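Undergrad: what's the 3D shape of this:
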Amino acid sequence: MPDVGEGLTEAEILSWYVKPGDTVTDGQVVCEVETAKAAVELPIPFDGTVHELRFPEGTTVDVGEVIISVNVGGDAPAGPAAPVAETPAAPAAAPAPAATPAAEAEPEPEGRQPVLVGYGVAASSTKRRARKAAPAATAEPAAAAAAPAPATAPAAAPVVPGQLNGSGPATGRPLAKPPVRKLAKDLGVDLTSVTPTGPEGVVTRDDVHRAVAPAAVTAAPAAPVAEPETPAAVAPAAAPVAVSVEARETRVPIKGVRKATAAAMVGSAFTAPHVTEFVTFDITRTMKLVEELKSDKDMAGLRVNPLLLIAKAVLVAVKRNPDVNAAWDEAAQEIVRKHYVNLGIAAATPRGLIVPNIKDAHAQALPELSRSLSELVATAREGKTTPAAMQGGTFTITNVGVFGVDTGTPILNPGESAILAVGAIKLQPWVHKGKVKPRQVTTLALSFDHRLVDGELGSKFLADIAAILEQPKRLITWG
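TA: Presented below is the predicted three-dimensional model:
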């Protein structure tokens, strides 16, 4: 598992795109992993044949652990399934000792050996986390792979439904697509207990749903204790009770993006003294400008919305109040003033809240800023945001208005001194030119680190943003 981002120590394997026996080439993507910041596709740096997948999908692996081995020799057997399926073939057992933890302590045999991606041939033992497979099957995988297989082993392996081709009895991992695995995890269904009906033994969504009721029926034998004379009649009646109890709670492991977000927010909330200020104002002129820009030929094909002009207003206000764009360095006891703006935009994704940022947003004209925003949002929705895209932010905007929320008290993104929450834009009665008229009104909330942004600076900065959005011509006169 390579270090895919600064400071990350582990990643979860989301999907394998290859299986033992597959041919791979240098640069080919073989799996997708989820770090604490994003989902990342990992390429393989070798040409050869996949020998073994060390961890199943859904496993969290420490950086530096071996996750896949590859046979780089052209005349070697393809994978760990060979020793089981072809007991007479003597060379078939050669790769197994180098591809299992129990054998890594032994000297490597001469000749071609499985290459461990990113780290060369295994030279030392590797600590592995416990898998969820059967204990008896995983306790001594090296012995199962290296020892001559019994006559009954070849016949037993193919009949295991949903077993990964080439994984053998050491893993017994059912075949299922990532969405199906997530569904099973959410419903508390063990995929190894599900009977697959898909092509080539693949577990489908319907298989998982059908397994929910049978899973409850397995608890039914306890019910006949009260009426042992009619166990067959009691068992079906007890099933609905067990299902309803199962449905009352769902436990979701805290990991990946959500785990990192929780840790960052707790650290930020209890490290930086937060102050939040609010301003409600008339944004009607900005909304009219948005409509005009949509038909402007210079903005043709670009996404124009209120967030675009709010982001531009923030950049102008930062230029007028540069001390807001700073960071507190506790270790060095220094305030670090940034002469650039990496503008973060909080984005809600299926994996949790992430904050990718637009690098050097202060130097971008409106059309370029629009393209950057569109690319940032599209990439986040696809789950393809890279760790690098979320590092180095200096100021963040979170748009809670899209959910119909008026405002909030946002928590600072770690390493930044301020964050702006944009509330819903609503038509409200407002005093305009001495008369009460319906106007577009919104509320902005600015949270800032009071260690380096005092009340005066925070208030001026927030007032500048509101003034620009009330009179968007200030984008020109102040920008």
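Undergrad: C-alpha from now on. contacts and neighbour counts both.
TA: Noted.
Undergrad: now the residue nearest to residue 388 when sequence neighbours are not counted: how far from residue 387?
TA: If the residues on either side of it in the chain are set aside, residue 388 comes closest to residue 5, at 7.0 Å by C-alpha to C-alpha, 6 or more residues apart in numbering. For residue 5, the distance to residue 387 (C-alpha to C-alpha, to the nearest Å) stands at 6 Å.
Undergrad: second input sequence below; structure requested for side-by-side comparison:
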Amino acid sequence: MTTMTEASVREFKMPDVGEGLTEAEILKWYVQPGDTVTDGQVVCEVETAKAAVELPIPYDGVVRELHFPEGTTVDVGTSIIAVDVTGGAAAEAPAEQPEPAAEEAEPEAKPQGRQPVLVGYGVATSSTKRRPRKGPEVTVPAPAQAIQAELNGHGHDTVADRPRPLAKPPVRKLAKDLGVDLATVHPSGPDGIITREDVHAAATPMPAEQPAPVATVPAAAPAPVASYDGTRETRIPVKGVRKATAAAMVGSAFTAPHVTEFVTVDVTRTMKLVEELKQDKEMQGLRVNPLLLIAKALLVAIKRNPGINASWDEANQEIVQKHYVNLGIAAATPRGLIVPNIKDAHDKTLPQLAEALGELVATAREGKTSPAAMQGGTVTITNVGVFGVDTGTPILNPGESAILAVGAIKLQPWVHKGKVKPRQVTTLALSFDHRLVDGELGSKVLADVAAILEQPKRLITWA
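TA: Coordinates of the predicted model:
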């Protein structure tokens, strides 16, 4: 047996997976000592104060040691896994050095490789070069085959069974939302790449499962059921997302003077438009629900009242006016409340906004929201109506000036055209930072959102 030298062992350190984060908890190891790993392979999942993130290893080799067990919180910069880069796949690397022309083919290989979801995680500096991987040539240890198959989009196949279909990450998410197996889709894009149109075509014969009209964010995990087995109380450590949320909410509540206004509105016409849009060919395969039109209504209201889209810079004593809208959507997940945002939502068409909402919700439900997706928000929507709640007084997301709470949409008696009729009604609540948003501005924004939901044709006339 050849003795491993220290020079052959690479130490993979806990990276900074967010801006300024100092630690992360190891949730799950996907490899064990003795397993072969390849450049870009996910070796573990960690949870930071912002999200759960999968960590890919940046070189080839054989796992020598896992320095920490699952459930351990590790400081950024601390080594978490040792890999012998002279063994396994790494030993074969010299024989597989690509010729100069191979580097030109590298862009074609990118759709096949798993893209790291880390912030601040750089490109590997090892001599190993990424190449298009063919199924039979990939060495995956038996315990990791199911994981590698899942990463490639095959819930029941291994990498060795068939080549991985070529598709960009957004297309893979779309296929997952529609329940389409990419291996069964006929590609029409250049070099055999699967396009959105290919996925929609494959999904057409099978109607996609539609969610409940108002259930647009993932439901929270069921509350623990009291066992009454003699235990008087249970203590749960405050960490990860819950710890970060608590600190942020305390800071926001006691820094920004909150004002909340309410309005009850007849949204019957909006609900009819939702049903019509579900049948529109331009919206097929997209997430269409009341939240989509509420989000669009808020974007139009911000366009008409841009002063609401700002933040307060205490250090410089300035109001920072934002000329873009990164629209946050509060999502309840088993790990706690997170608020990913849709970047540049103000520039998106209704189909584009629907697609972005669908991807945001699917990613949050899987617990794969990246830290970058939760940074830079300007205005937020929280849909408490999915829990059957009429409304609430939401607390501002730190750094933002306004948050809109949407209550449950219920059939209620309503005076319509001089007569009491059953109508679809909801209550909206807008909280805003009174340091930079006065009552007039806040009232105008809330009134505009309500007016659009009551008469959705205003989405056209006011946009």
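Undergrad: give me the TM-score for these two chains.
TA: Taking TM-score structural alignment, normalised by the length of the second structure as the basis, the two superposed chains have a TM-score of 0.67; 319 aligned residues with a C-alpha RMSD of 2.2 Å.
Undergrad: run a quick neighbour tally on the aligned partner of residue 266 of the second structure in the first structure.
TA: Using TM-score structural alignment, the partner of residue 266 of the second structure in the first structure is residue 282. Summarising burial for residue 282 of the first structure: neighbours were counted as other C-alpha atoms under 10 Å, giving 24.
Undergrad: what does residue 444 of the second structure give?
TA: Counted with other C-alpha under 10 Å, residues neighbouring residue 444 of the second structure total 16.
Undergrad: for residue 9 of the second structure, same thing?
TA: Residue 9 of the second structure has 20 neighbouring residues, counting by other C-alpha under 10 Å.
Undergrad: what does residue 320 of the first structure align to in the second structure?
TA: Checking with TM-score structural alignment, residue 320 of the first structure has residue 304 as its match.
Undergrad: hang on, I meant residue 57 of the first structure
TA: Aligned partner of residue 57 of the first structure by TM-score structural alignment: residue 70.
Undergrad: thinking its match is in contact with residue 31, fair?
TA: No. Residue 70 of the second structure sits out of contact with residue 31 when judged by C-alpha atoms under 8 Å, with a separation of 11.7 Å.
Undergrad: show me which of those two is the more surrounded one.
TA: Neighbour comparison, residue 70 of the second structure and residue 31: the larger count goes to residue 31, with 21 against 14 (by other C-alpha under 10 Å).
Undergrad: wait, what's in contact with the more buried one?
TA: By C-alpha atoms under 8 Å, 6 or more residues apart in numbering, the contact set of residue 31 of the second structure is 43, 44, 63, 143, 144.
Undergrad: how about the residue nearest in space to the middle of the second structure: what's its closest non-neighbour residue?
TA: Central residue check for the second structure by C-alpha atoms, centre = their mean: the C-alpha nearest the mean position is that of residue 369, 3.4 Å away. Excluding the flanking residues, the one nearest residue 369 of the second structure by C-alpha to C-alpha, 6+ apart is residue 363, at 5.5 Å.
Undergrad: my guess is the one you found contacts residue 373. True?
TA: No. Counting by C-alpha under 8 Å, no contact exists between residue 363 of the second structure and residue 373, whose distance comes to 10.2 Å.
Undergrad: these two: which is more packed in?
TA: Using other C-alpha under 10 Å as the criterion, residue 363 of the second structure and residue 373 rank with residue 373 on top: 19 against 16.
Undergrad: tell me the contacts of that one?
TA: Neighbouring residues of residue 373 of the second structure by C-alpha under 8 Å, 6+ apart: 340, 341, 342.
Undergrad: and it, how far is that from residue 361 of the second structure?
TA: From residue 373 of the second structure to residue 361 of the second structure the distance is 12 Å (C-alpha to C-alpha).
Undergrad: could you pick out the longest strand of the first structure?
TA: With secondary structure taken from DSSP state E, the first structure has its longest strand at strand 435-449.
Undergrad: which part of the second structure matches whichever helix or strand comes after that strand?
TA: Where DSSP states H and E defines the elements, the next helix or strand beyond strand 435-449 of the first structure is helix 455-470. Mapping helix 455-470 of the first structure onto the second structure (TM-score structural alignment) gives residues 439-454.
Undergrad: okay, buried residues for the matching stretch please.
TA: Neighbour counts over stretch 439-454 of the second structure (16 or more other C-alpha atoms under 10 Å) mark 441-454 as buried.
Undergrad: secondary structure element holding residue 27 of the second structure?
TA: Secondary structure from DSSP H and E places residue 27 of the second structure in strand 23-29.
Undergrad: which residues touch that strand?
TA: Judged by C-alpha under 8 Å, 6+ apart, the contacts made with strand 23-29 of the second structure from elsewhere in the structure are 14, 16, 43-49, 68-76, 240.
Undergrad: can you say which of those residues are buried?
TA: Members of the contacts of strand 23-29 of the second structure that pass the buried threshold by neighbour count (16+ other C-alpha under 10 Å) are listed as 14, 16, 43-49, 73-76, 240.
Undergrad: now, the residues you listed that are in strands?
TA: Under the assignment DSSP E, those contribute 43, 44, 45, 46, 47, 73, 74, 75 to strands.
Undergrad: the first structure: which residue goes with the second one?
TA: Taking TM-score structural alignment, the alignment pairs residue 44 of the second structure with residue 31 from the first structure.
Undergrad: residue 422 of the first structure maps to what in the second structure?
TA: Per TM-score structural alignment, residue 422 of the first structure is aligned with residue 406.
Undergrad: burial of that match, as a residue count?
TA: A count of nearby residues for residue 406 of the second structure, using other C-alpha under 10 Å, gives 26.
Undergrad: give the contact list for it.
TA: Listed by C-alpha under 8 Å, 6+ apart, the contact set of residue 406 of the second structure reads 381, 382, 383, 384, 385, 390, 391, 426, 427, 428, 429.
Undergrad: now render those residues as CSV, adding neighbour count.
TA: Formatted as CSV, the contacts of residue 406 of the second structure follow (neighbours: other C-alpha atoms under 10 Å):
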residue, neighbour count
381, 23
382, 23
383, 26
384, 22
385, 22
390, 20
391, 22
426, 23
427, 22
428, 24
429, 22
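Undergrad: now render the residues you listed as a markdown table, adding distance to residue 414 of the second structure.
TA: Supplementary listing: these in a markdown table, determined by distance: C-alpha to C-alpha, whole Å:
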| residue | distance to residue 414 of the second structure |
| --- | --- |
| 381 | 26 |
| 382 | 25 |
| 383 | 23 |
| 384 | 22 |
| 385 | 19 |
| 390 | 16 |
| 391 | 18 |
| 426 | 11 |
| 427 | 13 |
| 428 | 16 |
| 429 | 19 |
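Undergrad: nearest to residue 125 of the second structure, of the residues you listed?
TA: residue 381 (41.3 Å; C-alpha to C-alpha).
Undergrad: show me what the closest one lines up with in the first structure.
TA: With TM-score structural alignment as the criterion, residue 381 of the second structure pairs with residue 397.
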